[in-house]
Structure formats: C-alpha cells, structure tokens
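**Student:** How does the following fold in three dimensions:
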Amino acid sequence: MKRTVRNAGFVMLGVLIVMMSTSGALALEVAGEELGINLNFTYASKYMWHGYDIFGGNGAFQPSINFDYMGFIAGIWASYPDTSGSEDLSEIDLYIGYGRTFFEEESYAVDATILYTYFTFPKVSHKANLDAQEVDFIISMPNLIPLGPASLVPSYALGYLWDGVQGETPHFDGFYHIFGLSYDIPVPALIPEQEEQAISLKWDIAYNDGPFNTDSDWSYSTIGVSTTFEWNNVYLTPSLNYQFSFNDVVNDEDDFYATISFGYNF
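**Tutor:** All right, here's what the predicted structure looks like:
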C-alpha cells in the first residue's frame, strides 16, 4: 500500500509540475461553454471527517479531480493513510452536484449547492462493507454582513448519511447540521503574477442527529486559517486547523491538524 500510494502521489505531482511549465490558461469548451477541470493533491496531517479522526492521528494523502460545467460539478476524491495499520479505511469517493448563485448583486445573495457522494472502501471485505451515501444541501450568503474590506459570510449545511448499496454493516442513518462563518482578509499578494490574495478565516460548529449511533448533540467545532498562492494556474494552499470535540463518541480529544494542497486549474 505504501508503494502504491507513493507512486500515485508522484504521478499526480509529476502531472502538476508539468502543468506549471505551461503558460496561460488551457481553456476547454463544450458546446460553447467552458469546462473547468481541477487536479489537486492534498496532504493532511490528520484526516478529520464529521469530527472523526479517521486514521487515528496519522496523516493522509488525498488526490482528487473535479469537473465543473455550467454549475454542475462531478469528481473523484481519495484518501490513503501515510502509515500502515489503517489500510482498510483507504477511501475512494464519487460525487456529483449542482451549484447556483441567486440574487448575485443583492445584499441577500445566496450561494446554494446540492451534492451527492458515494463513499467506497476498496480494501474492506464484502461482508464488512462500509460503503455509504451522503446528500448535502449547502447555502451561504456572501454579501449579507459587510465588515471592513470584506464580508463576514454565514453558511449552513444540512446532510443525510445512509448505507451504500452493498453495505452489510449498519451505518445508523441520520442527519447532521453544520453552521459556519468565514472571512477573507485582503493582503498584498506575495507572488508578483498573483492579482489578489487573502488570509481566510473560518469557524464552524456541528450538530449530529443520529449518524453512526451517536447521540443527538453538538459534536465538534473547528477554527481554521488558510491562504492560497497562485502562479500560472497552479496553486498552493496551506492551512492550520483546530477542532474542539464535544462528544466522546465522535472524538474523545481535541485535535490540531494542518493541510497543504497543490493543484492546477484548467
């Protein structure tokens, strides 16, 4: 597994490095509309998902590819542990969704997205299949609260989890709710070719309502800071995050973790 993960990582990094040498955008069009493609490779010091520390404090390699066309999105996302012992939880997810902005120029503008994800765990035996499905409805209001040079953006996500089509181990279906705030502080760009840059601050708090047999209760809250460096359609995004855990069934300790993402936008 280690060799496979490393090889996959080197392939992704090789592709991205080749892309760095390409000047200008590689615009792709389908029926006169632009097709957006994003290649991304992330390393996370911990893989945190709905409050759970999936690999027990170990890091994760997380490659992905995303397609965006006229508001529709689809892609593949994967997560592999960086150490032995958690290979059974190696994950490959498929997702599809649609996003749209309503009343774009108004103070009450709304960004809305609906997303369906199918979670697969190829290393798990069929009888212990952990496949799961999730539907998320996410809204945010980017213009609602002007604050200094930017806006404080409130958001809300409603999600529902249930078993996959091959699942034989109950996932204890249930809802979750995530309330969040984000704020981008404009700063001078550190790379000459980059037009603008911001320090992005985020906060969220989650209420679990039944998934994985958890009590209906507030389960965790996260604070985070990140920024993105861009050059020639290539980007690098480091982030620092801290999770406060409220429910011992979900996570019995608070967690600090960092991520770094390296990608290319066609």
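**Student:** CA atoms for contacts and neighbours, from now on please.
**Tutor:** Fine.
**Student:** just how off-centre is stretch 164-182 within its chain?
**Tutor:** Its chain's C-alpha centre and that of stretch 164-182 lie 15 Å apart, by Cα atoms, centre = their mean, to the nearest Å.
**Student:** try stretch 153-165
**Tutor:** With Cα atoms, centre = their mean, you get 13 Å for stretch 153-165.
**Student:** Next, the residues that contact that stretch from outside, please.
**Tutor:** With contacts defined as Cα atoms under 8 Å, 6 or more residues apart in numbering, stretch 153-165 is touched by 118-119, 130-145, 170-183, 211.
**Student:** can you check stretch 190-198 too?
**Tutor:** Under Cα under 8 Å, 6+ apart, the answer for stretch 190-198 is 184-189, 227-232.
**Student:** and the residues you listed, which are buried?
**Tutor:** Buried by 16 or more other Cα atoms under 10 Å: 184, 227-232, out of the contacts of stretch 190-198.
**Student:** residues contacting the residue nearest to Ser84 when sequence neighbours are not counted?
**Tutor:** Of all residues not flanking Ser84 in the chain, Lys2 sits nearest, at 7.5 Å (Cα to Cα, 6 or more residues apart in numbering). Contact partners of Lys2, counting by Cα under 8 Å, 6+ apart, are 82-84.
**Student:** Proceed likewise with the subsequent sequence, for comparison:
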Amino acid sequence: MKKQVILLAAVVLFCAAGLVQAQEDPLGVTADATWVSKYLWYGFDLLDDKGAFQPSVDVDLFGSGFSLNVWSSYPTAVGDMNKGGGAAGTSRVDATEFDYTLAYSTVICEGEPHATYITAQGIYYDFIDIPSQAADAEEIGVQLTWPNVSPTGDVTPGYYISRIWPAKSGKPRAGKDDLIPGDYAGWIHVFSLGYDLTVPGLLPETPEQTFNLSVATVYNDGFAGGTVDHDWSHAVFGASTDFELAENFNVTPGIYYQSSWDDTVNSEDELWISLGASYKF
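**Tutor:** Below you'll find the model as predicted:
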C-alpha cells in the first residue's frame, strides 16, 4: 500500500510538472532540498540529535488556492535512538518519512488591517520502513496569519491549530518499532510572531537583505504521544534569510533554538541549523 501511495504521488507530481509549459494558467512547481542538523517536529527530537536530508516538491494548482506537497526526510546517521534509561529505540534506518499534504489557502478582508490569511491542510505521515499501524498518522490543521495588523507591516502574528490521530484503527503498538509510543491522538496550538528585519544587501547585486525572525510558543494537548502532558511544551526562536543566486533559485540558511519546558515532549533544549536550496519552475 505504501509503495502504491508513493507511486501515485510521484505520478501526480510528474504530470503536474509536465503541465507547467502546456498551460497558460499559473501552475507553479517548486522543488526544495534542505539539510537540517537536527530534526525537530512539534518539539520532539525525532532523530535523537542527528540530522536529516529533507527534499520536497510543492505544486500550486493554477492559482486556485489548492496545493499539493510531497515532503520526505532521510536520516543522515545510522544507529538506534535512545529511549531513555540506556535502552535502544527505533533504528534511524527505519525513520525515513514521507509526508503527503493537500492544502487550501484563501484570505478574507483582503487589503484591510484585519485581513486574515487562512490555510487548511490535511497531512498523511508515512514511515515507509515501519508497519503502518505502528507509526503512520494523519493530521488536519488550520493556520491563521494577520500580516497587516502591524502599523509598520513587518510583524506578523499567527495561530495554528491541528489534530493528529493514528492512520490505522486501534492504538499503535508501544514497542521497539514505534517512533512515538502510545495512542498519539490529540490537539496542538501554536502561537507565533514573525518579524522581517531589513538590512543593507550582503551581496553586490542585492540592494537589501531581509532576515525572517520568528518565535513560536506551543501548547500540547495530547498531540503525538499517549504519555504527553497537556501543557505548554516549548518555544522556538528562529532566524533565516534568502539569497537569490539566480532567477527563481534561492539558497536559505537558518538557525533555530528550542527552549523545552515539558520533559514528556523533550527533556533538552535544542540548537540546530538548516541549509536549503529551492527552484521555482
């Protein structure tokens, strides 16, 4: 079944890419390849302090508001992850992940100070080397942002709410093969602020450079762990910027710090970096 899902997604993306030149409507395809020194997901350190290579393809369906995305994560290290108490956990070899996302974006009160940008999405998490009942999950979420609420226009507050549940009926097995043991159905709330800091250009051909500064605080309401406390779990601080090295080709470095508040999600504070390259067809 997993191979069929992957094949279907690949066919859809291949066909969509082939339509880029055949359609006059603005269908957009963006390919991205990102390396992260650690893989943090909603506060969880999924690879136990090791990095990952995370390529993706995003398809904007003719400006309709709908988009498709296939995202993947390949661990860059081998070995078992620590489960605590010296016990070995899931092998990183088994932590290869494919995520399939269907999203719809729109805006209400466009142009007004209270304009609200809305994105609703559904995600299927597919850990392709682990039985589906042990790790696969589905998530639905809604992201709200208010980019015009700041008088200066450079501060954007946001709120994301989502729910996750096991993709297969019944509880995942709380065993060695489980990335997140226990019944991980639950909700999560993410409150964020983004700030665009503009400085003089760092490259000769760039008149100015914009750094995207962000902070997010997260309330975990039983999301992704049967043993997770219902509490404020962590905050993440980030900084990133884009370098346009050629037309439609960007390189994006980033640095992030996580202050962990709840040991049931993560008992350690985390610092990691990322380096991505993207091309828009």
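**Student:** List the TM-score for the superposed pair.
**Tutor:** TM-score for the superposed chains, counting by TM-score structural alignment, normalised by the length of the first structure: 0.84, backed by 238 aligned residues with a Cα RMSD of 2.0 Å.
**Student:** that older thread, out of the contacts of Lys2 of the first structure, who's the most crowded?
**Tutor:** For the contacts of Lys2 of the first structure, the largest neighbour count, defined by other Cα atoms under 10 Å, is 21 neighbours, found at Asp82.
**Student:** roughly how far apart are that one and Ser45 of the first structure?
**Tutor:** 9 Å (Cα to Cα, to the nearest Å).
**Student:** Quickly list what's touching both of the two.
**Tutor:** With Cα under 8 Å, 6+ apart, Asp82 of the first structure and Ser45 have common neighbours 58-60.
**Student:** Reformat those as TSV; add distance to Ile37 of the first structure.
**Tutor:** Formatted as TSV, those follow (distance: Cα to Cα, whole Å):
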residue	distance to Ile37 of the first structure
Asn58	30
Gly59	26
Ala60	23
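**Student:** Any chance of a PyMOL selection covering the buried ones in these?
**Tutor:** In PyMOL, a selection of the buried entries from those looks like this (16+ other Cα under 10 Å):
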select buried, resi 58+59+60
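**Student:** Same list, the shared contacts of Asp82 and Ser45 of the first structure, but as TSV with secondary structure and distance to Val18 of the first structure please.
**Tutor:** TSV is the format used below for those (DSSP: H, G, I helix; E, B strand; the rest coil; distance: Cα to Cα, whole Å):
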residue	secondary structure	distance to Val18 of the first structure
Asn58	coil	30
Gly59	coil	26
Ala60	strand	24
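**Student:** got a list of what whichever residue in the second structure pairs up with Asp215 of the first structure touches?
**Tutor:** Aligned counterpart of Asp215 of the first structure in the second structure: Asp229 (TM-score structural alignment). Each residue near Asp229 of the second structure by Cα under 8 Å, 6+ apart is listed here: 220-222, 262, 264-265.
**Student:** any idea which element the closest residue to Leu13 of the first structure other than its chain neighbours lies in?
**Tutor:** By the measure of Cα to Cα, 6+ apart, the closest residue to Leu13 of the first structure outside its immediate chain neighbours is Phe41, 7.4 Å from it. Using DSSP states H and E, Phe41 of the first structure sits within strand 33-44.
**Student:** for His171 of the first structure, same thing?
**Tutor:** Per DSSP H and E, there is no helix or strand for His171 of the first structure.
**Student:** I'd guessed it sits against Ala132; true?
**Tutor:** Yes. With contact defined as Cα atoms under 8 Å, His171 of the first structure counts as touching Ala132 (7.5 Å).
**Student:** Looking at the two, which one has more neighbours?
**Tutor:** Ranked by neighbour count (other Cα under 10 Å), His171 of the first structure and Ala132 place Ala132 first, with 22 against 19.
**Student:** Might you report the residue contacts of the more buried one?
**Tutor:** Counting by Cα under 8 Å, 6+ apart, Ala132 of the first structure has contacts 118-120, 161-165, 167, 171.
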